[in-house]
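J.: Output the structure for:
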Amino acid sequence: MKRKLLTRAERKERTRERLLEAAETMFVRKGLAATSVDDISEEAGYTRGAFYSNFDSKAEVLIELLRHDVERTCTNMQAIMKEGGTSDEMKQRAIAYFTDSLRPDSFSLWAEASLLASRDVAYRVAINALRNQRLAATGEYIRSIRTADQAKLSRGQAETLALGMTSISDGITSFRMTAGQNMSDEGLMTVAVAFLSWVIEHDPECGD
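T.: Take a look at the predicted model:
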């Protein structure tokens, strides 16, 4: 069977995607600062010229990777919400989603982004906007759970709880990466489920 020839735009998009995949691998392996443009280009099988034909800097690549991560989060949350069900069923799916997402790769990218935002104001706005978009998607899911339970939350309240869920997930992921030998994966998942359940059910207007 004759292979379909790619258009110039399709070839450029494929090159871009391979560079993004290579950059994610290298950022997770070495960190943003220690990764060079040559590292990314070689990992993808291209030259520096190919990199600079698609991106202006490593920071731009990192932000694009975060954008992809946010898009996945929004898509996954919307798919879960469409399943519907009782409040308990929706809560269990939310907990399952967040415990399944306790992976080091995504966390490492956001950790690198936090460092970049703290040191370079030029990227801070873009990174914070993406972070807020991810929180908003999580907040909308929490609101849908409370609506199913006939307990409505404002968007602000839901996003406060979403921040709590994200912080718990990030904290547990960080612990697993740096001191995970002190507790089994089963023990960490037990902690994650307990805290995430509390956050979803918590009333943000109450002090206890």
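
J.: C-alpha from now on. contacts and neighbour counts both.
T.: Fine.

J.: okay, which residue is most central for the protein?
T.: Asp69 (4.7 Å; C-alpha atoms, centre = their mean).

J.: Following the helix or strand hosting Met90 in sequence, what is the next regular element?
T.: Using DSSP states H and E, Met90 falls within helix 87-100. Per DSSP H and E, the first helix or strand lying C-terminal to helix 87-100 is helix 104-119.

J.: Remind me what that following helix packs against, helices and strands.
T.: helix 8-30, helix 58-83, helix 121-148, helix 155-179 (3 or more C-alpha pairs under 8 Å, 6 or more residues apart in numbering; DSSP states H and E).

J.: okay if I get the ones you listed as CSV plus distance to Ala192?
T.: Below are these laid out as CSV (distance: least, C-alpha to C-alpha, whole Å):
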stretch, distance to Ala192
helix 8-30, 23
helix 58-83, 19
helix 121-148, 16
helix 155-179, 7
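
J.: before we move on, the earlier item: which positions in the helix holding Met90 come out as buried?
T.: The neighbour-count check on helix 87-100 (16 or more other C-alpha atoms under 10 Å) flags Ser87, Met90, Lys91, Arg93, Ala94, Ile95, Phe98, Thr99 as buried.

J.: Which elements pack onto that helix?
T.: Secondary-structure packing of helix 87-100 (3+ C-alpha pairs under 8 Å, 6+ apart): helix 58-83, helix 121-148, helix 185-201.

J.: let's see this one next to it:
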Amino acid sequence: MSAGEAAGDAPGTGRLTRKQQQAHTRSCLLHSATRVLTRRGMHRASIDEIAQDAGFTKGAFYANFKSKEELFLAMLDERFAARLAELDRVMDTDASVEDQAQNAGMDFVRAIQGEQEWGRLFFEFAVHASRDEEFRAEFTTRVRALRHRIATRLEERLEGLDWTPPISTEEAARLTFAMANGVALENLIDPGSVSPELNGTMLTAFFVGLRAASTPSP
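T.: A predicted model of the protein is given here:
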């Protein structure tokens, strides 16, 4: 039975509603896109392949996404949500800022090492975004939203401390984001070159430096 055929029934509840069917179709397409796009790449993978892998027609694809770019953005939303959940888990502890930075840095590298193909796809679409203004706007909106969320968590974490960093939390988030992209690219080109421990040490050194250059809080 194909994914499309299975979409009509929900165990124990009879047939799915139209809204549930659409959600099911979208979920299947996203899972298939992960398999097909990471295996074939942005340019070689076709919409037909993605739809077929999910058990649907191309028409079902276009009923949910207008293009591969829009599909990728939905995939990106899922990945960014997962990263934020990991960050929240680390920052909701009683550890020091430096220890939290160490743990967050290690978690990030473990995550990217576990999904190398996704990293390759991310940079492929990032390069495409640099050449396509409409897609770049959508891509950048999501990146900025993630950075803002990180900045907000940093702001919350620094409240009540006896030091004020020399740069804004928005700037600190931008720099940590840039470091993360650099580490991801380095590990993509030379797998294993930046270990979880090394990345954790780099982030720790960054926040130790911010503390050293800080001014006492009023």
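
J.: what's the TM-score for these two chains?
T.: TM-score for the superposed chains, counting by TM-score structural alignment, normalised by the length of the first structure: 0.80, backed by 198 aligned residues with a C-alpha RMSD of 2.7 Å.

J.: returning to what we had before: now, which of the buried residues of helix 87-100 of the first structure sits nearest Met81 of the first structure?
T.: Met90 (7.7 Å; C-alpha to C-alpha).

J.: and the gap between the corresponding residue of the second structure for that closest one and Phe207 of the second structure?
T.: Counting by TM-score structural alignment, Met90 of the first structure lines up with Gln100 in the second structure. For Gln100 of the second structure, the distance to Phe207 of the second structure equals 10 Å [C-alpha to C-alpha, to the nearest Å].

J.: again, but for Ile189 of the second structure
T.: If you go by C-alpha to C-alpha, the gap between Ile189 of the second structure and Phe207 of the second structure works out to 27 Å.

J.: When the two are compared, which one has more neighbours?
T.: Set Ile189 of the second structure next to Phe207 and count neighbours by other C-alpha atoms under 10 Å: Phe207 wins out with 20 against 11.

J.: Would you mind finding the match for the more buried one in the first structure?
T.: Checking TM-score structural alignment: Phe207 of the second structure goes with Ile200.

J.: show me what contacts its match?
T.: Lys91, Ile142, Leu161, Met165 (C-alpha atoms under 8 Å, 6 or more residues apart in numbering).

J.: still contacting in the second structure, which of these?
T.: Contacts conserved in the second structure for those, counting by both residues aligned by TM-score structural alignment, their matches' C-alpha atoms under 8 Å: Lys91.

J.: who wins for neighbours among the contacts of Ile200 of the first structure?
T.: When neighbours are counted by other C-alpha under 10 Å, Ile142 leads the contacts of Ile200 of the first structure with 29 neighbours.

J.: quick one: it from His68 of the first structure, how far?
T.: 22 Å.

J.: Check Asp120 of the first structure too.
T.: Counting by C-alpha to C-alpha, the gap from Asp120 of the first structure to His68 of the first structure is 21 Å.

J.: List the buried residues for stretch 26-38 of the second structure?
T.: Arg26, Cys28, Leu29, Leu30, Ser32, Ala33, Thr34, Arg35, Val36, Leu37, Thr38.

J.: oh sorry, the question was meant for stretch 191-210 of the second structure
T.: For stretch 191-210 of the second structure, the neighbour count (16+ other C-alpha under 10 Å) marks Val194, Ser195, Pro196, Asn199, Gly200, Thr201, Met202, Leu203, Thr204, Phe206, Phe207, Leu210 as buried.

J.: now swap in stretch 37-51 of the first structure and tell me
T.: Val37, Asp39, Ile40, Ser41, Glu43, Ala44, Ala50, Phe51.

J.: likewise stretch 114-130 of the first structure?
T.: Within stretch 114-130 of the first structure, judged by 16+ other C-alpha under 10 Å, the buried ones are Ser114, Leu116, Ala117, Tyr123, Arg124, Ile127, Leu130.

J.: coming back round to it: how about JSON lines for the buried residues of stretch 26-38 of the second structure, with distance to Leu73 of the second structure added?
T.: As requested, the buried residues of stretch 26-38 of the second structure are exported to JSON lines (distance: C-alpha to C-alpha, whole Å):
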{"residue": "Arg26", "distance to Leu73 of the second structure": "13"}
{"residue": "Cys28", "distance to Leu73 of the second structure": "15"}
{"residue": "Leu29", "distance to Leu73 of the second structure": "13"}
{"residue": "Leu30", "distance to Leu73 of the second structure": "10"}
{"residue": "Ser32", "distance to Leu73 of the second structure": "15"}
{"residue": "Ala33", "distance to Leu73 of the second structure": "11"}
{"residue": "Thr34", "distance to Leu73 of the second structure": "12"}
{"residue": "Arg35", "distance to Leu73 of the second structure": "15"}
{"residue": "Val36", "distance to Leu73 of the second structure": "15"}
{"residue": "Leu37", "distance to Leu73 of the second structure": "13"}
{"residue": "Thr38", "distance to Leu73 of the second structure": "14"}
